[in-house]
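Trainee: Below: sequence and its predicted model.
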Amino acid sequence: MDVKKLKEELIDFSKEIGIDKIGFTTADTFIELKNRLIKQQELNYQSGFEEANIDKRVTPSLLLEKPQSIISIALAYPAKMRVRVKSKTGERRGIFSRASWGMDYHHILRDRLKKLEEFILTKVPNARLKSMVDTGELSDRAVAERAGIGWSGKNCAIITPEFGSYVYLGEMITSIPFEPDSPIEDQCGTCTKCIEACPTGALVQGGQINAQRCISFLTQTKNLIPDEFRDKIGNRLYGCDSCQTACPVNKGKDFHFHDEMEADPEISKPLLTPMLKMSNREFKTKFGHVSGAWRGKKPIQRNAIIALAHFKDISAIPELTDILQNEASSVLKGTAAWALGKIGGESALAALEKAKKNETDNEVQQEIEKGLSFYK
């Protein structure tokens, strides 16, 4: 087997199937990453969505028998909507982060990785391969950094010279000894714009994030959003792009290479009030194909309520009142109570006072008190 030739053929094939960048690295253990992950765990900075077993996250040999190399791929996604819609009084809109525009990127990258696997197996039928995207054991960013896809920025994202940090990442562990590519030198320098732009101070320092404070993480939780973060969330329904949009490398970066990644503005920047009444089936029909829907409708509805409070949207008071009176979820009821107080007005006050007399859930009662406190 001519591994050098196979690598060249694989690079050419990757371009044919819509992979924007490909890199190769060894299957050695990610020793430095392991130390960082242990520290993150000690500090309780992890989100809880990651693979719990740190050894699996850093040791390719635990995931594939006798691995020899790892292939890293990157696909560039758009930074701007081709068709834009504006939020206006009475028709306020929320926003999904750029990484959740278009089709769920997990499906897109798995498609590309599957095609790469099939190509490799036509050349090396006995090759052992294991692909993963995001939810796999390995750290996509650590693999991409070592494979020369980009450098790990202070915002904890991989930044590529060509596409900035607007890239989806995936990887494949292989039993083929591909020659590794060289990592890219860190180019962040003394810039700290991403750290300064983080609304909640989640970027503790360059390259270190407290996921528990990250808005992207918070929008995916299922409980009540802690008080200190509610005003920071704004109209974000899923994810956060602040540390990306602040990055000077990302300035002017906007690539539209993949039709399946294009944003439908009515999905990526939807009207808020209609979301409050959606059934599970309606939510799945409209949003089920985007990555931001993976936690179901209730976290998105909770975030929509916070967004309506952010806009002080008086027209939403009847819907918020209905949630407070009739919704089964204490999280949605409680968030609606807080939002009514935030929006203000006599009808909102009346709804809160009525709920205070009738509500039996202690958690919701606390939120009603928070709502009423805005009138004091």
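Mentor: Looks like it came in fine.
Trainee: For the rest of this, base every contact and every neighbour count on C-alpha atoms.
Mentor: Fine.
Trainee: Name the residues of stretch 272-279 that come out as buried.
Mentor: 272-273, 275-276 (16 or more other Cα atoms under 10 Å).
Trainee: for those residues, which one is nearest residue 67?
Mentor: Among these, residue 275 lies closest to residue 67 (Cα to Cα), at 46.9 Å.
Trainee: on that earlier part again, any chance of TSV for the buried residues of stretch 272-279, columns secondary structure and distance to residue 42?
Mentor: Shown next, in TSV, are the buried residues of stretch 272-279 (DSSP: H, G, I helix; E, B strand; the rest coil; distance: Cα to Cα, whole Å):
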residue	secondary structure	distance to residue 42
272	coil	38
273	helix	41
275	helix	38
276	helix	38
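Trainee: before we go on, here's another structure to hold up against the first:
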Amino acid sequence: MTTVWYPCCAQILRTTQWSLTSPNSARSRCSLKPVWCLRFGTVPQAERLEAFQPTGDPYTDELLSLGVDAGLHRIGCADASPLIEARNAIKRRIDGGLQDEMQFTFRNPKRSTTPNDALDGARSIIVAGLSYATPDVEPPFAVSGRVAKYSWVEYYEPLRRALTVVRDRLRSDGYRALVFADDNSIVDRAVAHRAGIGWYGKNANILVPGAGSFFVLGSVVTTAELATSSIVEDGCGACRRCLDGCPTQAIIEPGVVDARRCLAWLLQKPGVFDRRFRVALGDRMYGCDDCQEVCPPTTRRQLRVTPPEGARPWVDVEALLEMTDEELLDSVDWWYVAQRNPDWVRRNALIVLGNVGELGSPRVRDIVATYLEHPDPMLRAHAVWAAARLGLHELIPMHDTAPLVIEELRDLPEVRTTRAN
């Protein structure tokens, strides 16, 4: 490994007896594990991304190579025994109420942690990741709503296509095989860890050596008995940037997220958006990448991909709030929207408008005024909040009798004086 020495390393050298070569050397070997380099900010955790670790079994490695040729960035193989550790972790989160109203793999922990329930006779699982590590894009609209990287386009579609190539090969060889991606039948991060895709980060994401966590995950469960990949050693060390960097402190301990505080979940959750976290929402319209964007293995990633055609890193919040139901849902057709109810998206947009809408803008004022008269009290309530944030108190109907609106009137936020971060 090539080591680049920084002042912090020189200070460490003066106060320790670690066996290191001279910090003045252009190329030197560090006796410490890469996790320490992550901690002190000197070098990436891995010099390059390896698409897979050879297992030594020709047939397994041929299948993994087939996945890479189909466009997958990382792939590995695990056995299909029950995921007992993941099942116990899910139960602990349910017992603590940390899942909030989230269903997905929480709906049936036994099923989602028993691969044999997904495919009778399952022996192996080929797990893969497709990177969405795209460069950031500047906001283009007067009021821009930020979209998390994984939802700029429908990334699961190309992931499924690539996994289907592997599935079809297994079927042609006489085995049964099924593809699972964005599916509550299997806990994707648990099988990804077992298959050597990466380690569990403290932000609860899978961190791929040399590439970080910007990956969508999927798998092929099969009756074929294949060789298994080696589990990746933890690479977080003493780093806690994700815990400290979460805008709502939703990561309550390493690897444990309280969904009741997580902006990514709150944006999808039906009902009134928790007042405690509306200002922290900032300009986020769908998802939140903060715990990944501060993560050293992710920020120093060796893999960067070009945004696909049609990628939408931002949405026009003003235009969205002026759309019909059909137009709105068509514009975000790959987002998860509870019950496909566009009003949950409008709710989020009203909060973003209150946070980053242009102060004094006639268009912003007209939009808020329209929603203050909306027939749905849930939307009127969020419009009251947005109006107060924007200093448009003269528009607020103080005599609205709907309970949700009365709640908002009792606890109006402070007026925003500048554009929120």
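Mentor: Cool, got the structure. Nothing here was measured: the structure is a model prediction, and the numbers come from that model.
Trainee: Got a TM-score for the two of them?
Mentor: The pair, once superposed, lands on a TM-score of 0.88 when counted by TM-score structural alignment, normalised by the length of structure 1; 355 aligned residues with a Cα RMSD of 2.2 Å.
Trainee: returning to that earlier point: now distance to residue 366 of structure 1 too, for the buried residues of stretch 272-279 of structure 1, in CSV please.
Mentor: As requested, the buried residues of stretch 272-279 of structure 1 are exported to CSV (distance: Cα to Cα, whole Å):
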residue, distance to residue 366 of structure 1
272, 25
273, 24
275, 25
276, 22
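Trainee: ok, the residue positioned nearest the centre of structure 1 to residue 219 of structure 1 distance?
Mentor: Geometric centre of structure 1, nearest residue: residue 239, 4.9 Å, by Cα atoms, centre = their mean. As judged by Cα to Cα, to the nearest Å, residue 239 of structure 1 and residue 219 of structure 1 stand 6 Å apart.
Trainee: Over to residue 229 of structure 1?
Mentor: From residue 229 of structure 1 to residue 219 of structure 1 the distance is 10 Å (Cα to Cα).
Trainee: The two - which one has more neighbours?
Mentor: Per other Cα atoms under 10 Å, whichever of residue 229 of structure 1 and residue 219 has more neighbours is residue 219, with 22 against 15.
Trainee: Settle this for me: that one is touching residue 303, isn't it.
Mentor: Yes - between residue 219 of structure 1 and residue 303 there is a contact under Cα atoms under 8 Å: 6.7 Å.
Trainee: Name the residues contacting each of those two.
Mentor: 236-238 (Cα atoms under 8 Å, 6 or more residues apart in numbering).
Trainee: sorry, back to before: give the aligned equivalent of the residue nearest to the centre of structure 1 in structure 2.
Mentor: Here residue 239 of structure 1 is matched to residue 287 in structure 2, going by TM-score structural alignment.
Trainee: before we move on, which element is the closest residue to its match other than its chain neighbours in?
Mentor: Spatial nearest neighbour of residue 287 of structure 2, chain neighbours left out: residue 264 (4.2 Å); criterion: Cα to Cα, 6 or more residues apart in numbering. Following DSSP states H and E, one finds residue 264 of structure 2 within helix 263-266.
Trainee: residues in structure 1 matched by that helix, start to end?
Mentor: Mapping helix 263-266 of structure 2 onto structure 1 (TM-score structural alignment) gives residues 215-218.
Trainee: mean per-residue distance, that stretch to structure 2?
Mentor: Here the mean offset of stretch 215-218 of structure 1 against structure 2 after fitting is 0.4 Å, by mean Cα distance after the TM-score superposition for structure 1.
Trainee: Now tell me what touches that stretch from outside.
Mentor: Taking Cα under 8 Å, 6+ apart as the rule, stretch 215-218 of structure 1 contacts 47, 199-200, 211-212, 225, 229, 233, 238-240.
Trainee: Please name the residues that touch whatever residue of structure 2 lines up with residue 112 of structure 1.
Mentor: When structure 2 is aligned by TM-score structural alignment, residue 112 of structure 1 is paired with residue 162. Counting by Cα under 8 Å, 6+ apart, residue 162 of structure 2 makes contact with 67, 70-72.
Trainee: element containing the aligned partner of residue 141 of structure 1 in structure 2, please.
Mentor: In structure 2, residue 141 of structure 1 lines up with residue 189, judged by TM-score structural alignment. Taking DSSP H and E as the criterion, residue 189 of structure 2 maps to helix 188-194.
Trainee: Follow the chain on from that helix and name the next helix or strand.
Mentor: strand 199-200.
Trainee: residue range for that following strand in structure 1?
Mentor: So strand 199-200 of structure 2 sits over residues 151-152 in structure 1, by TM-score structural alignment.
Trainee: Can you tell me what sits against stretch 248-255 of structure 1?
Mentor: Contacts of stretch 248-255 of structure 1 (Cα under 8 Å, 6+ apart): 76-80, 159, 161, 163-166, 244-245.
Trainee: among those, which are in helices?
Mentor: If you go by DSSP state H, these have 244-245 in helices.
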